[in-house]
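Novice: got a predicted model here, sequence first, then my questions.
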Amino acid sequence: MSVQTSTRGFAIALIAALSLLLTGCFITPGKFTSELVLLEDDRFTFTYEGEIFFLGLSSFAQMGAASEEFEPDECYDEDSFETRECTVAELAEQREVWEMNAPVRAAKAQEEQAQQMGAMMGGIDPSDPEASAKLVALLSRQKGWERVEDKGDGVFDVRYAVSGELGHDFMFPVIEGFPTTNPFVQIILREANLVRVNAPGFAAQNESNPISAMMGGLAGLSGMAAMADQRPNGGEMPDFPALEGTFTIITNGHVRAKNTDDGSASTERGEELVWEISPRTASAPTALIDLAR
């Protein structure tokens, strides 16, 4: 693959990332362990321990705000005013002007992105040096977030644990002021004590989780861009967290349907379903469980 191709591919990936950012799809798991316990008395316990990646707080997002390619203006014939091919000198002059104005464009793009992202991040401005600390404070004041530690570049190490009664649907994560468009796990209650569990955030290659699929592609593109020394703004590429973990459901109800590779196993705590999650995981974990007494 040529330098020009890899650079263009990386620019396209940046645009895709920003599109996801601006539609709210910008949170993804990293390395994690998650467990859901469902009991016949309508009690449940959910835990998530490990990494969560916020794309909007990463250096990659800041690169994307300023990333652009030079596109020359059309040149015209002075007599007929018809478009013609630009000369080498004309292209060089246009590029010189474009490069001279680059800092102004970059500053404007970052300001616009910060305003848009702030509206979706509970008022947190991602360009604020204290943005990560503010997110830690926001999560820490919400019930269930027992540990929130900033690992840098948009990655946070967390422990979330909550127990209660299944009186309504449940979704994780839910963050104050954030859109709820990128769930890791959903518990959906049906009639007759049926419970549907979906985990769209724990699959890397499905339409319901576009950001994880994008992250896998970006890892390869960023490597090519780095080797070709074509990194945006000459900066270093961030290390994207890998999607890697285990999702377990334990229940004393009746498992009517599941898509685990190895079925289920009987344990002292109940029937156990286990999904091993990796960048190759194509299908989101799902199960239908009957909790009728």
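Specialist: Received, thanks.
Novice: going by C-alpha atoms from here, please, whenever you check contacts or count neighbours.
Specialist: OK.
Novice: can you pull the buried residues of the helix or strand encompassing Arg159?
Specialist: Secondary-structure assignment from DSSP states H and E places Arg159 in strand 155-165. Using 16 or more other Cα atoms under 10 Å as the test for burial, strand 155-165 gives Val155, Phe156, Asp157, Val158, Arg159, Tyr160, Ala161.
Novice: tell me what that strand is packed against?
Specialist: strand 43-54, strand 145-152 (3 or more Cα pairs under 8 Å, 6 or more residues apart in numbering; DSSP states H and E).
Novice: tilt between it and strand 145-152?
Specialist: For strand 155-165 against strand 145-152, the angle by axes from the mean of the first three to the mean of the last three Cα atoms, to 10 degrees is 170 degrees.
Novice: give me the contact list for whatever helix or strand comes next after strand 155-165.
Specialist: Using DSSP H and E, the helix or strand that follows strand 155-165 in sequence is strand 170-172. The set of residues external to strand 170-172 that reach it, using Cα atoms under 8 Å, 6 or more residues apart in numbering, is Pro183, Phe184, Val185, Gln186, Ile187, Ile188.
Novice: in strands only, show me these.
Specialist: Val185, Gln186, Ile187, Ile188 (DSSP state E).
Novice: dropping in the other structure now:
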Amino acid sequence: MMHWIRNLALLIAAPLILTGCLFTPGQFVSTLTIGKDRSFTFTYKGEVLAIDLEGMSDGLGGMAEGDTVKDAADADSTDDDVKPGDAPQESPAEKAQETAEKKAKRDAQLREIATQLAKEPGYNSVQYLGDNKFVVDYSISGTLTHNFVYPFNQDAAMVLPWIAIELRGKDTIRVKAPGFAKQENVGGEMTGSRESKASGTFTLTTDAEIVSQNNEDGSKTAGGKRVIQWNVTPISKEAPTAVLRLNAR
């Protein structure tokens, strides 16, 4: 069982490693309105950060299942064969040029991602500001006859959604926003834990019955509807979650 779970984690993480980045929220305001008639509107306005994962796959790619870090280090050790001065060293100027070239290549890739995302339904605007930062204005409306996730774009390797709406039975849905909480691991040992930079609010508004929710402040009434607002910080550990009961299909 654990072997299967590990393989699944590797399959999910593989596109992220290949593109060399993981997309996470920065400063944002996000809202979700769900009607008991199954209508919904989701919005996200704010920053999207591309976290560089380059090199992390190299450090783990050669390790077989069951190997330890010490085993890998011992296998790579060539103290008996390589002596100081045998390998040519890059000059500071060469290193700076190499760094600049890598940054230019990454910026070009991320600008292209911005161009492609702007063509997707729901994206009112997508701007790449440089330094691995986008500014996004996204809003979409529909009917919950199927599950919904955001973001999801295979070409840009956005395969780890920040929010998911899952239909459960004939009259129940679960809303969960793992992207708005600190993630200890992404893809298991492929990427390890990373510092969250998410900062903002996620607000759920509904006229449906709230079966459960995990906001310690509970819900409030506004305009005849129930409103739950989660304040998200870089140290938030619990993903915003709510279960609602809608009109049966």
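Specialist: Arrived safely. This is a predicted model, so every value here is computed, not measured.
Novice: TM-score of the superposed pair?
Specialist: The TM-score (TM-score structural alignment, normalised by the length of structure 2) is 0.72; 214 aligned residues with a Cα RMSD of 3.8 Å.
Novice: still on that earlier bit, could I get the helices and strands packed on strand 155-165 of structure 1 in a markdown table, plus columns for mean neighbour count?
Specialist: Shown next, in a markdown table, are those (neighbours: other Cα atoms under 10 Å):
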| stretch | mean neighbour count |
| --- | --- |
| strand 43-54 | 20 |
| strand 145-152 | 16 |
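Novice: next, format these as JSON lines and append distance to Phe170 of structure 1.
Specialist: Putting those into JSON lines (distance: least, Cα to Cα, whole Å) gives the following:
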{"stretch": "strand 43-54", "distance to Phe170 of structure 1": "10"}
{"stretch": "strand 145-152", "distance to Phe170 of structure 1": "15"}
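Novice: closest one to Ile250 of structure 1 among the ones you listed?
Specialist: With Cα to Cα as the measure, strand 43-54 is the member of those nearest Ile250 of structure 1 (9.7 Å).
Novice: what packs against the very next helix or strand once past the closest one?
Specialist: Once the chain leaves strand 43-54 of structure 1, the next helix or strand it forms, by DSSP H and E, is helix 59-66. Taking 3+ Cα pairs under 8 Å, 6+ apart as contact, the helices and strands that helix 59-66 of structure 1 lies on are helix 3-22, helix 102-120.
Novice: quick one: helix 59-66 of structure 1 to strand 145-152, angle?
Specialist: Using the same axes, to 10 degrees: helix 59-66 of structure 1 against strand 145-152 is 60 degrees.
Novice: now Gly46 of structure 2. Nearest residue, chain neighbours left out?
Specialist: Leaving aside its sequence neighbours, Gly46 of structure 2 sits nearest to Phe28 (Cα to Cα, 6 or more residues apart in numbering; 4.1 Å).
Novice: and Tyr160 of structure 1, by the same measure?
Specialist: For Tyr160 of structure 1, the closest residue by Cα to Cα, 6+ apart turns out to be Trp145, at 4.5 Å.
Novice: do Ile113 of structure 2 as well
Specialist: Spatial nearest neighbour of Ile113 of structure 2, excluding adjacent residues (Cα to Cα, 6+ apart): Ala156 at 6.2 Å.
Novice: that neighbour reaches Ala114, doesn't it?
Specialist: No: in this structure, Ala156 of structure 2 is not within contact of Ala114 by Cα atoms under 8 Å, at 9.3 Å.
Novice: that older thread, ok, the residue nearest to Gly46 of structure 2 - how many residues close by?
Specialist: Residues lying near Phe28 of structure 2 (other Cα atoms under 10 Å) number 20.
Novice: quick one on the thing from earlier: of the buried residues of strand 155-165 of structure 1, closest to Ala204 of structure 1?
Specialist: Val155 (17.6 Å).
Novice: and whichever residue in structure 2 pairs up with that closest one, how far from Gly35 of structure 2?
Specialist: Aligned counterpart of Val155 of structure 1 in structure 2: Lys133 (TM-score structural alignment). The gap separating Lys133 of structure 2 from Gly35 of structure 2 is 33 Å, by Cα to Cα, to the nearest Å.
Novice: go on, Thr205 of structure 2?
Specialist: From Thr205 of structure 2 to Gly35 of structure 2 the distance is 8 Å (Cα to Cα).
Novice: with Arg6 of structure 2 instead?
Specialist: 38 Å.
Novice: the more surrounded of those two?
Specialist: Each of Arg6 of structure 2 and Gly35 has its neighbours counted (other Cα under 10 Å); Gly35 has more, 20 against 15.
Novice: for the more buried one, give me its contacts.
Specialist: With Cα under 8 Å, 6+ apart, Gly35 of structure 2 has these contacts: Thr206, Asp207, Ala208, Leu246.
Novice: what does stretch 242-249 of structure 2 rub up against?
Specialist: Under the criterion Cα under 8 Å, 6+ apart, residues 35-38, 170-176, 208-214 lie in contact with stretch 242-249 of structure 2.
Novice: list buried residues within those.
Specialist: Buried members of the contacts of stretch 242-249 of structure 2, counted by 16+ other Cα under 10 Å: Gly35, Lys36, Arg38, Thr172, Ile173, Arg174, Val175, Lys176, Ala208, Glu209, Gln213.
Novice: if we can go back for a sec, check the secondary structure at the residue nearest to Gly46 of structure 2 for me.
Specialist: Three-state assignment for Phe28 of structure 2 (DSSP: H, G, I helix; E, B strand; the rest coil): strand.
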